[in-house]
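**Q** Pasting a predicted model and its sequence here:
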Amino acid sequence: MISWAQVVQTAESIAAIQQEDGGVPWPEGHVDAWNHVECLMAMTVAGLEEPVERGYGWLADRQRPDGSWPMKVKDGRAVEHGGESNHAAYVAVGAWHHHLVTGQEPGRLWPMVKSALDFAVDLQTERGEIVWERDALGRAATYALLTGCASIHQGLRCGVLIADRLGDQQPHWELAADRLAHVLAAHPAAFADKSRYSMDWYYPVLGGALRGPEAAELLEREWSTFVVPGLGIRCVSDQPWVTGAETCELALALDALGDHERASALFADMQHLRHADGSYWTGWQFANRRHFPHERSGYTAAAVVLAADALSGFTGGSGIFRDVRASSTDPASPLCGCLPQYDPS
């Protein structure tokens, strides 16, 4: 486990790369809303109020009328103009987390959250999955991504909590989350095949769509495929490459199931990626014994801070992943494949 002082140092390494306009970039320089929000969450844990405020200002300034953000922003301008559903939905996770950590009411972020979640829900199919983007011409994508939808599920659950707290109920979000959880749990074939990526393995647990024995069985199923003892987990199944962010996210998923022992062990395993300044290398290519890519990323540092908080309980937001509730119903759609009248043609 890392200490509170080390957590703060890691969050400060994120603040050090924040751009003047408030955006928190990838190593190559672009900003996307999902990774940006995750970095704001990490800085919120550490109490870095000023960079967090600038970061939420960046989101407010760049949200488009349809509720989305450009897929990539570089040097202050959009360079990829489509809007991703999971980028939009993650803003609700950040807003609820901010409330849990700081005690500040989420009302000031509510208009942004409401518009963003409505953008995501508008991309839900009749079967229940949510397609991954709406392109620059306003056309919805033809397929959905499992990892993205699992993250959207968490965003919808957090959005419902914000709505309930503010007395502005949004029952269509809860219905959308229930339908999405059903497809994630029962119909993985509804999503594009990205099974070589570890995120598609554990994200249904991380995002709260799966809990209990079913979730535990899912993690056991591919454990030996992705987990490299002593180092962390592979980003992709067919490469000798472990990555810090994915390892921390799997630790968060395990913690959400109450498996604190294995979560803590994984978190300890990935500490070989820590740099002296508190930042983290993105990954380690263990066949060549080199950092790959040769970069230290803000999103990896953010995942470390969030995992450390979950495992040590430093803040009131430590349960942001653990406390996502799975659906209490089984809202099978006639188009999902569960009901007799389903016609795949």
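**A** Yep, it's here.

**Q** Please make it C-alpha for all contacts and neighbour counts, starting now.
**A** OK.

**Q** Name the helix or strand for the residue nearest in space to the middle of the chain, please.
**A** When C-alpha atoms, centre = their mean is applied to the chain, the residue found nearest the centroid is residue 151 (5.1 Å). Element membership for residue 151 (DSSP states H and E) is helix 146-166.

**Q** Next: residue 10.
**A** Going by DSSP H and E, residue 10 is in helix 4-15.

**Q** How far off centre is whatever helix or strand comes next after that helix?
**A** Once helix 4-15 ends, the next helix or strand along the chain (criterion: DSSP H and E) is helix 33-45. Chain-centre distance of helix 33-45: 10 Å, with C-alpha atoms, centre = their mean, to the nearest Å.

**Q** What is the neighbour count of the nearest residue in space to residue 10 that is not next to it in sequence?
**A** Distance criterion C-alpha to C-alpha, 6 or more residues apart in numbering; nearest residue to residue 10, sequence neighbours excluded, is residue 278 at 4.4 Å. Neighbourhood size, residue 278 [other C-alpha atoms under 10 Å]: 19.

**Q** put this beside the first:
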Amino acid sequence: MPDVPEVPGVLDAAEVVATGRSIAAAQEESGAVPWFSGGHVDPWDHVESAMGMAVAGLVTEAERAYEWLRTTQRPDGSWPLQVRDGRVEDEGADTNFCAYPAVGVWHHVLLTGDEAFAERMWPVVRDAIDFVLTAQRERGEIDWAVGATGEPAGEALLSGCSSIHHSLRCALALAEHLGRQQPSWEVALGRLGHVLRRHPEAFTPKGRYSMDWYYPVLGGAVRGADGARRIAERWADFVVDGLGIRCVDDHPWVTGAETCELVLSLDALGDRDRARELLAAMQHLRDPDGSYWTGYVYADGKRWPEERTTWTAAAVVLAADALSRTTPANGIFRADALPTGLPLDNVPCCELEDVPS
């Protein structure tokens, strides 16, 4: 098992292990990881928590989480949007949530080198991605949800599609690793990358949310000079010096998970100094047991909401791994060696040739 990451002056290895254990403490007997003990489970945050536990050395606990995904996947390849104590609370399916297991599975393969795990989880990833792509529109965007009756939501979200972009790249990496070529996924990824870079009108406006600001960078669709420009444009709107970043630009609260995702985005752009500063800044959310409070209202000095979430803790661990370059999976958000999909040239909807970032 690889070493546990540490970021000198910010987090040491023992603290990272404690954070991993705080996630595992909320894990249910079934392997599911809810937002917090007694909270609900969704596939995206469940996977993020599995990744965090694995990086912290809790591989057995992480594999229990992946086994929960394998045994609860529905025949169409999806998972319910929300489950609590094994009971489905929302039967709809969020396409981003259903795509994200591809990231977790590829992360775990990179981390452990476990070929049996890769083979066992391949059908899960294959069926999930095929389900997600049923909601892709001709231009390339993907509706954010599919209802219980199978109808797409009719609305695409920039942050969700950016995350799916990353998931598709990880799914293709797994497919190539196992020798299961998926040319239709390559086409879908090319179309999605194109619409993310060139067609902001395809997405429901959510500009007040920080996720719409940095997620095209985090998901790998926008990098390089374009990515740096995107981050610079709204830095002052979201970053609160010494505390982290706002979830929304019109309320005085900072949130830990979004701050750590921006850390990962900056690391992907090579902006490591500011990334480290932000990881250090959000440590005021750390509890003595290693868990992390979700957010902080700096206008009145109160925690909000009053919960310590597993996925916030996981985001901290993943950010520490990326910055420290510790485990073999530390570059998954930098998209190290991930497939880029089929480039789209001479797209009829654009006058300019689309060149992958």
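**A** Received, thanks. Small disclaimer: the values here were computed from a predicted structure and weren't measured.

**Q** Now do the same contact list for the residue nearest to residue 10 of the first structure.
**A** Taking C-alpha atoms under 8 Å, 6 or more residues apart in numbering, we find residue 278 of the first structure in contact with 6, 7, 9, 10, 11, 12, 13.

**Q** quick check, nearest of those to residue 156 of the first structure?
**A** residue 11 (26.3 Å; C-alpha to C-alpha).

**Q** what about the aligned residue in the second structure for the closest one, distance to residue 208 of the second structure?
**A** In the second structure, the residue paired with residue 11 of the first structure according to TM-score structural alignment is residue 20. Here the criterion is C-alpha to C-alpha, to the nearest Å. By it, residue 20 of the second structure lies 31 Å from residue 208 of the second structure.

**Q** Neighbour count for the two, which is higher?
**A** Comparing residue 20 of the second structure with residue 208 by neighbour count (other C-alpha under 10 Å), the higher total belongs to residue 20, at 29 against 16.

**Q** ok, back up a step: in JSON lines, list the contacts of residue 278 of the first structure along with distance to residue 179 of the first structure.
**A** Converted to JSON lines, the contacts of residue 278 of the first structure look like this (distance: C-alpha to C-alpha, whole Å):
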{"residue": "6", "distance to residue 179 of the first structure": "40"}
{"residue": "7", "distance to residue 179 of the first structure": "37"}
{"residue": "9", "distance to residue 179 of the first structure": "40"}
{"residue": "10", "distance to residue 179 of the first structure": "37"}
{"residue": "11", "distance to residue 179 of the first structure": "36"}
{"residue": "12", "distance to residue 179 of the first structure": "39"}
{"residue": "13", "distance to residue 179 of the first structure": "39"}
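
**Q** Helices along the second structure, start to end?
**A** Secondary structure of the second structure by DSSP state H: the helices cover 13-24, 43-55, 59-72, 95-99, 101-112, 115-133, 158-178, 183-198, 210-218, 224-238, 256-268, 272-281, 310-324.

**Q** Check which helices and strands the shortest one sits against.
**A** This means helix 95-99 of the second structure. In terms of contacts (3 or more C-alpha pairs under 8 Å, 6 or more residues apart in numbering; DSSP states H and E), helix 95-99 of the second structure is packed against helix 43-55, helix 115-133, helix 158-178.

**Q** ok, and which of the ones you listed has the densest surroundings?
**A** A comparison of these by mean neighbour count, using mean count of other C-alpha atoms under 10 Å, puts helix 43-55 on top with a mean of 28.

**Q** picking up where we left off before, now the helices and strands packed on helix 95-99 of the second structure as a markdown table including distance to residue 141 of the second structure?
**A** Compiled in a markdown table, those are given as follows (distance: least, C-alpha to C-alpha, whole Å):
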| stretch | distance to residue 141 of the second structure |
| --- | --- |
| helix 43-55 | 19 |
| helix 115-133 | 10 |
| helix 158-178 | 7 |
